[in-house]
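**Student:** sequence-free structure coming up:
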C-alpha cells in the first residue's frame, strides 16, 4: 500500500499520540500516531484467532511496507502489541478521530488488514468479528465492510448483490438501474416473443423472480440500515 512508504521514527513506547482533530498534512506513514495505530491493529488482528503466527508479520510488512530504517521499531511494536487483542478498539477509534475526513485511507487500512487475515489461508470467525468491529469503529457502513469482505473472500451464494452484479455500497440509483437492466434482459415476455419453448419461458420467469427478490432484499436491508442511522 502506497501510503505506508515513509514511516518516520516510530517510538515503540509512545503509544498514545492520536489526539489531533484534523488529518495532518503529508503522507500518513510520516505520522507516528498513524504508523503506531496501524501496526498495533495488524498485530492484534494476528492474535484475534488465538494463534499469532510469525508468517502474519511477513504479510503485514508486505502490505504496509515499513521503510528499512523503521523496520526494527515496527517489528518491536508489532511483537509487543500481538501479545493480546486488548486495546485494539482504542487504536481504531484514534485512527477514526484523526483521519475521519479521509474515508478512503481508513478503507485502505481495513483492506490491508483483510490481506493480513487471509495470509495463513483461512479467516476465522474471530478474525471476521475483529475486522467488522474495526470497520464499525472507523465509521464505515456495513455495506463497505461487506464489499471488502467479498473482495477478499468471495460473495456468499445467497448474497443479493451477487445476483444484481453490483458493489455492496453502490448507490440506490445504481442498484435500481442494475435491477431494471437485468429484469429487462431476463423478462419472460422476451422468451415468449422469440417463440421459445415453454421450458425457456419458465427459466426466464425463475430468473426474473430471483432478480426481483434480490433487489427487494437489498432495498429492505438498506432501509433497515437507514433507520439505524448506519447506512
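**Tutor:** All right, it came through fine. A quick note: this is a predicted structure, and the numbers were derived from the prediction, not measured. Numbering: from 1, shown residues only.
**Student:** contacts and neighbour counts: CA atoms only from here.
**Tutor:** Fine.
**Student:** residues in contact with residue 186?
**Tutor:** Residue 186 is in contact with 204, 205, 207, 208, counting by C-alpha atoms under 8 Å, 6 or more residues apart in numbering.
**Student:** Pull the contacting residues for residue 99.
**Tutor:** 22, 23, 105, 106.
**Student:** and with 7 Å instead?
**Tutor:** By C-alpha atoms under 7 Å, 6 or more residues apart in numbering, the contact list for residue 99 reads 22, 23.
**Student:** re earlier: let's have the contacts of residue 186 in a markdown table, adding secondary structure, distance to residue 58 and neighbour count.
**Tutor:** A markdown table is the format used below for the contacts of residue 186 (DSSP: H, G, I helix; E, B strand; the rest coil; distance: C-alpha to C-alpha, whole Å; neighbours: other C-alpha atoms under 10 Å):
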| residue | secondary structure | distance to residue 58 | neighbour count |
| --- | --- | --- | --- |
| 204 | helix | 49 | 21 |
| 205 | helix | 51 | 17 |
| 207 | helix | 45 | 19 |
| 208 | helix | 47 | 20 |
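**Student:** dropping in the other structure now:
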C-alpha cells in the first residue's frame, strides 16, 4: 500500500510546474485529487498543514534553529526517497508571498473547523508547538503566531491554553492546566480526567481521526505531558 508521502509525491508530480508558483495550488490539488476519499484527504491535509504552517512559523520567528530542524524530522518519519517532497513543500511555503492566515483558512477547510474535526486541528496546533519548543523556549512571537492559528481553526481559548500548558517552560508549568482542572479539584476527579485524556490521546485514536501514523512523535509527546502532570499532582497530594 502506498504511503501518505508517496501519494503526496504523486500529486505534486501531476501538477504543471507553473501551478506551483503559490502554495494555494497545492491545497486546491489536495481538495480535487482526494475528493473521493475524505479520510485520505484529511491525512494528506494534516501532513501538508504541518509542513506549510511550520515553514511560515519559521519565518514569523525570524530564524530556523538546528533544534527546530531536528524536531521537524522527529515528527516526519519520512522514507529517504520521499523526503524531497517534504522539502519541496516546505521551501515553497517559505518562499510564497501569501500570508500564513490564508494558508490556515484554506487548510482548515480541508480538515474541518469548529466542532467538526476540531480535535484534528488541535493535533496540528500541538505539532506546531512541538517544533516551536525544540530550541528550549517557545518565543513570544511564536505564541502569538500559534494563537492566531488557533483563532482561524476556531479552537477556543480553553483548548488553546491546555495545548500551551503542555509546552510551557518549567517555571511556568502548571499540571492542573495540562489536565484542564482547577487546583482544588478532588483527587478522584483528577484521576478520572487523567484516564479520560490517556484514552482520548492514545496513538490509535489519533490515527483514527486523521493523524498520519508517521507523525506519532506528536502523540508520544502529548501523552508524556499528560502522564507528567498526573504524577506531579499525585506526588503533591501525597506530600500534602
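**Tutor:** Looks like it came in fine. Quantities reported herein were computed from a predicted structural model and do not represent experimental measurements.
**Student:** list the helices and strands the helix or strand containing residue 33 of the first structure packs on?
**Tutor:** According to DSSP states H and E, residue 33 of the first structure maps onto helix 32-48. Contacts defined by 3 or more C-alpha pairs under 7 Å, 6 or more residues apart in numbering; DSSP states H and E place helix 32-48 of the first structure against helix 68-81, helix 88-99, helix 125-137.
**Student:** which parts of the last one are buried?
**Tutor:** By neighbour count on 16 or more other C-alpha atoms under 10 Å, the buried set for helix 125-137 of the first structure is 127, 128, 130, 131, 132, 133, 134, 135, 136, 137.
**Student:** Where in the second structure does that helix fall?
**Tutor:** Mapped onto the second structure using TM-score structural alignment, helix 125-137 of the first structure spans residues 140-152.
**Student:** before we move on, what about the longest one?
**Tutor:** Per TM-score structural alignment, the counterpart of helix 68-81 of the first structure in the second structure is residues 80-93.
**Student:** So which bits of that stretch are buried?
**Tutor:** Neighbour counts over stretch 80-93 of the second structure (16+ other C-alpha under 10 Å) mark 82, 83, 85, 86, 89, 90, 92, 93 as buried.
**Student:** Give me the contact list for it.
**Tutor:** 5, 6, 9, 23, 51, 52, 55, 56.
**Student:** What's the fifth one aligned with over in the first structure?
**Tutor:** This means residue 51 of the second structure. If you follow residue 51 of the second structure across to the first structure using TM-score structural alignment, you land on residue 39.
**Student:** What number of residues are in the vicinity of that match?
**Tutor:** Number of residues near residue 39 of the first structure (other C-alpha atoms under 10 Å) recorded here: 26.
**Student:** Give me the nearest residue to it, chain neighbours excluded.
**Tutor:** When the adjacent residues along the chain are set aside, residue 39 of the first structure lies closest to residue 78, with 5.9 Å between them (C-alpha to C-alpha, 6 or more residues apart in numbering).
**Student:** Over to residue 40 of the first structure?
**Tutor:** Excluding the flanking residues, the one nearest residue 40 of the first structure by C-alpha to C-alpha, 6+ apart is residue 81, at 5.4 Å.
**Student:** next one: residue 125 of the first structure
**Tutor:** Spatial nearest neighbour of residue 125 of the first structure, excluding adjacent residues (C-alpha to C-alpha, 6+ apart): residue 49 at 8.0 Å.
**Student:** Which residue in the second structure aligns with that neighbour?
**Tutor:** The alignment partner of residue 49 of the first structure in the second structure, by TM-score structural alignment, is residue 61.
**Student:** Its match against residue 140, yeah?
**Tutor:** No: with contact defined as C-alpha atoms under 7 Å, residue 61 of the second structure does not count as touching residue 140 (8.9 Å).
**Student:** returning to that earlier point: I'd like the contacts of residue 186 of the first structure written out as JSON lines, with distance to residue 59 of the first structure added.
**Tutor:** Shown next, in JSON lines, are the contacts of residue 186 of the first structure (distance: C-alpha to C-alpha, whole Å):
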{"residue": "204", "distance to residue 59 of the first structure": "46"}
{"residue": "205", "distance to residue 59 of the first structure": "47"}
{"residue": "207", "distance to residue 59 of the first structure": "41"}
{"residue": "208", "distance to residue 59 of the first structure": "43"}
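**Student:** From those, pick the one nearest residue 65 of the first structure.
**Tutor:** Closest approach between these and residue 65 of the first structure, by C-alpha to C-alpha: residue 207, at 46.0 Å.
**Student:** so what's the closest one up against?
**Tutor:** Shown in contact with residue 207 of the first structure (C-alpha under 7 Å, 6+ apart): residue 186.
**Student:** And for residue 67 of the second structure?
**Tutor:** Under the criterion of C-alpha under 7 Å, 6+ apart, the contact list for residue 67 of the second structure reads 134, 135.
**Student:** Tell me how far it lies from residue 126 of the second structure.
**Tutor:** Here residue 67 of the second structure is placed at a distance of 17 Å from residue 126 of the second structure (C-alpha to C-alpha, to the nearest Å).
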